[in-house]
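Student: What shape does this take:
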Amino acid sequence: MTQKLVIIGNGMAPGRMLEHLLEQAPGRFDVTIFNAEPRVNYDRIMLSPVLSGEKDYEQIIIHGDGWYIRNGITLYKGHRIDAIDRVARTVTSAQGQTAPYDKLVIATGSTPLILPVPGHDLAGVLTYRDLDDVNAMLLAAQSRAKAVVIGGGLLGLEAAAGLQAQGMDVTVVHLMPTLMERQLDPAAGYLLQKAVEARGIKVLTKANTKAILGSNRVEGVALADGTVIPATLVVMAAGIRPNAAVARGAGLATNRGIVVDHGMRTSDPDILALGECVEVNGHVYGLVAPLYEMARVAAEQLAGNDEARFVHSDTPTKLKVTGIDVYSLGDFADGDDREEIVLRDASAGVYKRVILKDNRIIGTVLFGEVADGAWFNDLKRKAADISEMRDTLIFGQARQGTSAPDPTAAVAALPDDAEICGCNGVCKGRITGAITAKGLTSLDDVRAHTKASASCGSCTGLVEQLMALTLGDAYNRAAVQPMCACTDLGHDDVRRLIKARSLKSLAAVMQELEWKTSCGCAKCRPALNYYLVCDWPDEYADDYQSRFVNERVHANIQKDGTFSVVPRMWGGVTSAQELRAIADVVDKFAIPTVKVTGGQRIDMLGVRKEDLPAVWADLGKAGFVSGHAYAKGLRTVKTCVGTDWCRFGTQDSTGLGIRIEKFMWGSWTPAKVKMAVSGCPRNCAEATCKDVGVVCVDSGYEIHFAGAAGLDIKGTEVLGLVKTEDEALEHIVALVQMYREQGRYLERIYKWAKRVGVEEIRRQIMQDGEKRRAYWDRFVFSQKFAQVDPWSERASGKHKHEFHPMARVGFAQAAE
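Tutor: Next comes the predicted model:
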């Protein structure tokens, strides 16, 4: 029986709780939300980038209106709850809306502290807690006048940085001797103040606010020592307190916040609470990680798991101000029962401190270099004995086993005639000379002008050290986005090195490219698997364990743990025999839902995992192969009926679609690929929003590419017009092969095209016939190892690559 769940508050914590609850107990509750703010759920952590202008509101929305509609959730926006009637089991909003509940969740968050000084209620005095506050600050910032932020904690500094980015003259007033004194020790607080001031923000510490000056609106801030700071805007960021008023009014147990047990239950067993409004085991939380853990526990409790418990753990503190790196964790106070290891680099503005007790980390403070924060956190969480690494611990994870903390020291000592790049015979002096003389600032620039690191890539680290040595702070290696935490290399470098060094196995890649983990991760292994099979289709045996579960079992996993199966129907064309086979499978395996997809296929939803091998065996007997509806590969070629039946058709669109699909099926691509062929400009197959599309016209075939119709909506680019069907196939295949060879894993065609350039793609595919034919030839070669019937070939063992991507799968292993 469906129960009524009412939630008071619509912040990040209840939003995350609902996500978990909808996964664990779909349909169990009829959900109603009352939100005091007049909007949907958004990411409050991202308010600082909104204030600074780096993001806008739409970019930080977590759950848009459509999410609530799809999940059948009633959301009352701008409805503050004034009363909870625990006897009648109802809540009533300030607008008079009443809702009954079986279970109630209170997530009212926190309220900002307003210093009770004269003038605190003047116009121009704002707090910094929600989007309305940010919008008000952005409006005030248009004056480009003076602002005072009262409070030098996390929120205060983020507000100050945002207002300064908007052009205001900002002063931070802080009562304590150093900034962020709750999260940082005095040394790091000092460095933080220097960094904030270097951005043009004035900082006054040990400053006690006496009054806010002005008659009708803010004119300034007066301090206890007599200092007066002119201002047209004052932001109160002196702290927060749990918003427990509605719970207290309902007679629930409260202290600093709403008192809850480890299961997020209040003193009323039918009422739960979570987020910044609660107090659990004496703790009140303001950072997102513990709030999300509360959300998980509350969802499990509502789903029926009475054993779910919230367990306290220290959460790292990070400052969200671009260009200032701060990290702190745990207990960093002084004490006789502890010791510390400290590293300072005055010239670089780096400070590192690790606090130890019984040779175990209990606290960490990092400023300037924070990359090892997660490592220190892990050692602390595991209570690891660091005795063996004591001498090098402070240098971080990468320096364990070496006593040389300066990565450029060794290359700095080399003479100018020392060879750096053996492949191209490039010495140190030539590289540093080119950097200086030509103003080179990137690795690609150095490669282009000196050839160093342009071949096998084994000297890349040395070249980068030379760049850092020569350019100093002007060299920003962080411009390359690593493909994952296992490596510092980006996707492009990994692809280049796989080819340059002839790396033909996962083990070879990870060893030769110095992966930071033994086996990679769920992010890099599928990418490496793709790059290897794309570069060495005849030599590399696909590692199906490196593929996502959907790809391993040729089916899409659903939210209830069952799967959907989509057999391929070439060009969307089927027959009575195929339809009967599908119907027989549906009946035999009691598949609950059969649906026609947008790609002109039939989807069978609700297949049990243990039935997948038998389902595919029966479909295979009827001649079906996988539709790859789950794949990073060609999924569908949608068609209209064209000249076969349509009176407007100019070409045989159905025939061309089937030809393309049969020629290219089983090909693996960086991300999913959907195609369409429309028989005339009326475009019934919607070819102009696909990854690749063809619009047939009287004079031939107009080829389109780089469309999108998912999270992003984008019309296609026109590749060009060709006269014959053979030419259309050749150009499409060459285009896809170019994308296969250059696309980054999970990068859709439209994103790849934007990065590479539409004109460059047109040049290579439409104008350079030699390049186009080379792409065609490489695709045809790769298909020799991909386009094999997955069932009969697997059963007969004729193919050496039993688990080659997209075309074959080991069902016995996959079903385990």
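Student: Please make it C-alpha for all contacts and neighbour counts, starting now.
Tutor: OK.
Student: tally of neighbours for Gln813?
Tutor: Other residues lying near Gln813 total 11 when counted by other C-alpha atoms under 10 Å.
Student: One more: Phe310?
Tutor: Neighbours around Phe310, by other C-alpha under 10 Å: 20.
Student: Could you do the one 4 residues further on as well?
Tutor: Neighbouring residues of Asp314 were enumerated by other C-alpha under 10 Å; the total is 15.
Student: give me the element the nearest residue to Ala295 once chain neighbours are set aside is part of.
Tutor: Leaving aside its sequence neighbours, Ala295 sits nearest to Met17 (C-alpha to C-alpha, 6 or more residues apart in numbering; 4.3 Å). Using DSSP states H and E, Met17 sits in helix 12-24.
Student: buried ones in the longest helix anywhere in the chain?
Tutor: As assigned by DSSP state H, the longest helix anywhere in the chain is helix 725-742. Under the neighbour-count criterion of 16 or more other C-alpha atoms under 10 Å, helix 725-742 has 725, 728-742 buried.
Student: To check against the first, give me the structure of this:
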Amino acid sequence: MRDGTHIRERLVIVGNGMAGIRTLEEIIKRDPHRYAVTVFGTEPHVNYNRIMLSPVLAGEKTFDEIVINTRDWYEANGVELITSETVTTIDRAAKTVTGQHGTIRSYDKLLLATGSLPFMLPVPGKDLPGVIAFRDLADVETMVAASKTYKHAVVIGGGLLGLEAANGLKLNGMEVTVIHLPETLMERQLDPSAAHLLEQDLIRRGLTVITGANTAELVGTERVTALRLTDGREIPADLVVMAVGIRPNTGLAKEAGLDCGRGIKVNDGLITSDPDIAAIGECVEHDGQVFGLVAPIWDMAKVCADHLTGTTTSAYRPVATATKLKVTGIDMFSAGAFSGGEGCEDIVYRDGARGIYKRLVVKDGCLAGAVLYGDTRDGGWYFQMMKEAAPLGELRDTVIFGQGLQGASSANPSAAVAALSDDAEICGCNGVCKGTIMGAIAEKGLTTLDGVKAHTKASASCGSCTGQVEQLLALALGDEFQADTIKPMCKCTTHDHDTVRRRLVAEGLKSIPAVMQALGWKTPDGCASCRPALNFYLMCAWPDTYKDDAQSRFVNERNHANIQKDGTYSVVPRMWGGVTTANELRAIADVVDKFAIPSVKVTGGQRIDLLGVKKEDLPAVWADLNAAGMVSGHAYGKALRTVKTCVGSDWCRFGTQDSTGMGVKLERLTWGSYHPHKVKLAVSGCPRNCAESTIKDFGVIAVDSGWELYVGGNGGIHLRGTDHLAKVETEAEVLEYCGAFLQLYREEARYLERTAPWVERVGIAYVKDKMIVDADNRAALYDRFLESQKFSQNDPWAEHIAERKIADSYRPMADVEI
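Tutor: Presented below is the predicted three-dimensional model:
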């Protein structure tokens, strides 16, 4: 192909995966005008990060977020991308390839990046519908679809891929059993002690694990229904995922007469037995070795690009690699001879309460291997020591405690990465070393983590290296670097609110102790910050089974009264939509006289506040108000406070709709509902907005043709006007939108986060997408809100009245109002 005065050679790449396209990226870096490139891909997609399929299955990422190269990238680099077509024939004499749909392309150079095929156990029933592997996006889509219809999943294989599949299926609501033939999980990456910790953590997360188990057959006729083990046990299985290994995909190469063993045989330049055909990735065999990790493949890509562009005559040499893994939120690391052996010594550290285990293997005075579980911060340091093979010397006494003890203290957290050599690998997922990152920071003026991700791809995949990348930024920029850190819930845990919410649902954790145990709380009972949050999250997740823990509420919520500065309390009974009756007013007046309550005030929310109630009188005050049919206004809790209304069309000459009646209906619907923070509603009968609906969490304004709905307002210190949500015509729609919005807020906001900052954080477009674009989702949210109200629409004060245990409901832990 002619490019101006330059005739380009024709390069065809068979395989649109990570290995082939990484090689193409390296070729473009070296000589962007060398080749006219055609890429064949079997899948219908652009190049994506296969390592990140597990987060897609788990719902933590979307497919768009794991795309490595968009179609724009292919077009910008003049690359012809042919998707959904498998190459079936190579004609080496004519130098052409032919696809399954008849597409023919000529080549001067051919690169085979055909990857690997999943190994499927040759047992009866392996071809039944419902039996799949876990290799590509189509497998993920099959698993997600199955989880919406079926209940029981079995994953065969307790390696990394199998456990990630099991975790993702669990997060999608299935009951999951992991079957593993060896006696310990992940035996290639973990020693028995670390594997035992992993198994116990997985069990606590709701997975069933059976090790030392051999599959005899898969049972079923039209679809798989069970898995039978050789010992006769039968496990229900609507879906079976085989994750028992891979084998190089050599079929095309063999048909073409290339020299193959276990894989396509290549020399040190990644060239096959045909000098015009190269091969790379999981499909190759080099010096008798095949490959299944990304780190060696990134090295292959550089060498292969060197030879295809004639840049250098570099030679591929496999090097020792470290394995840094994250399974179901658990960090693990292994490298070298971590299992020990003859002539080896072990240095072991265990902290059972924190779920941390470290084992270092020393041979001939040097560090020879390491396995870390739960705390992998020093993995890179240990790996560098193994590569250097320097004697430990006096360092042997303290090496198990990590590099922090050697000078990388909290006062100088970047000292650890500063000591690493430029060729030390930082990002294993994308094969990025320290020197590449530091060079990009200096040359391109990068100042943020996102900038490093965009230009080097470090930290752009699993995220386990994010801390080190931020340390490199801090090392390069000094005080100018501002890290975007995720703030933990409190000092008791390293987890943020979003992680805790997601995991307690995914892992079926239904009590505060269960959450603290599974997520590795640092304190035995939590604190005044985390216990109220956990209590709310559990109530929201399991409304039908979780019993509200009164002692994990703030004092005001426990007593349904606001503590005042003089030690007395204020009581606010509920008045539906601000409407009251002579009987209610009489009951309030009687209570004021009976208990000598010194002050009575109408609140901004159109309710009556009784101020100055003595602590010992609270049960009796509420008993008398309850006798008159009045319940708590929750003016003291993280709950619905009031629904403010104007008189609307019944009385006002400007009113267009019955705003008072609408307010009563909304309050009847939502009273007793607990939330991450207080919630206030309002309904105005016309656009004059007398009820101040546009500074409420959910505001309604009546117009001639229906109702305008607004969300995310706040009339406090930081005033925020509402965002327009929708225009509806009927009262029934107002109720549905309100319930759905509050349920979305309940399920996704962080504890003590008002709707205003929550809407600002996620964006009104996100809220609209969840509630308007996806009408089915809105209906489902509303149904969940109604279901939760079955368990919350009662007067929580009744128990206190019956038992008169007001004095016992105080504990110093939470005697503050937030």
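Student: separation between the residue of the second structure most remote from its centre and Ala166 of the second structure?
Tutor: Note on the second structure: the largest C-alpha distance from the chain mean falls to Asp593, namely 56.0 Å (C-alpha atoms, centre = their mean). Relative to Ala166 of the second structure, Asp593 of the second structure is positioned 64 Å away (C-alpha to C-alpha, to the nearest Å).
Student: what residues are up against Leu393 of the first structure?
Tutor: With contact taken as C-alpha atoms under 8 Å, 6 or more residues apart in numbering, Leu393 of the first structure is in contact with 386, 399-400.
Student: So which residues of the stretch 401-550 of the first structure form strands?
Tutor: All strands of the stretch 401-550 of the first structure, identified by DSSP state E, counting those that start in this stretch, fall at 419-421, 426-427.
Student: With the stretch 1-150 of the first structure instead?
Tutor: Going by DSSP E, counting those that start in this stretch, the stretch 1-150 of the first structure shows strands at 3-8, 29-35, 41-42, 61-63, 74-77, 81-85, 90-93, 98-100, 103-106, 110-112, 125-127, 146-150.
Student: In the second structure, what range does the fifth one match?
Tutor: What it means is strand 74-77 of the first structure. The aligned range for strand 74-77 of the first structure in the second structure is 80-83, by TM-score structural alignment.
Student: Check the fourth one too.
Tutor: Under TM-score structural alignment, strand 61-63 of the first structure corresponds to residues 67-69 of the second structure.
Student: if we can go back for a sec, looking at the strands of the stretch 401-550 of the first structure, which is closest to Ser678 of the first structure?
Tutor: Ranking the strands of the stretch 401-550 of the first structure by their distance to Ser678 of the first structure (criterion: C-alpha to C-alpha) puts strand 419-421 first, at 52.7 Å.
Student: The closest one packs against which elements?
Tutor: With contacts defined as 3 or more C-alpha pairs under 8 Å, 6 or more residues apart in numbering; DSSP states H and E, strand 419-421 of the first structure has these neighbours: strand 426-427.
Student: In the second structure, which residues correspond to the strand it packs on?
Tutor: Under TM-score structural alignment, there's no match for strand 426-427 of the first structure.
Student: Stretch 265-281 of the first structure too?
Tutor: With TM-score structural alignment as the criterion, stretch 265-281 of the first structure aligns to 271-287.
Student: swap in stretch 166-178 of the first structure?
Tutor: Using TM-score structural alignment, the partner range for stretch 166-178 of the first structure is residues 172-184.
Student: likewise stretch 228-244 of the first structure?
Tutor: Going by TM-score structural alignment, stretch 228-244 of the first structure sits over residues 234-250 in the second structure.
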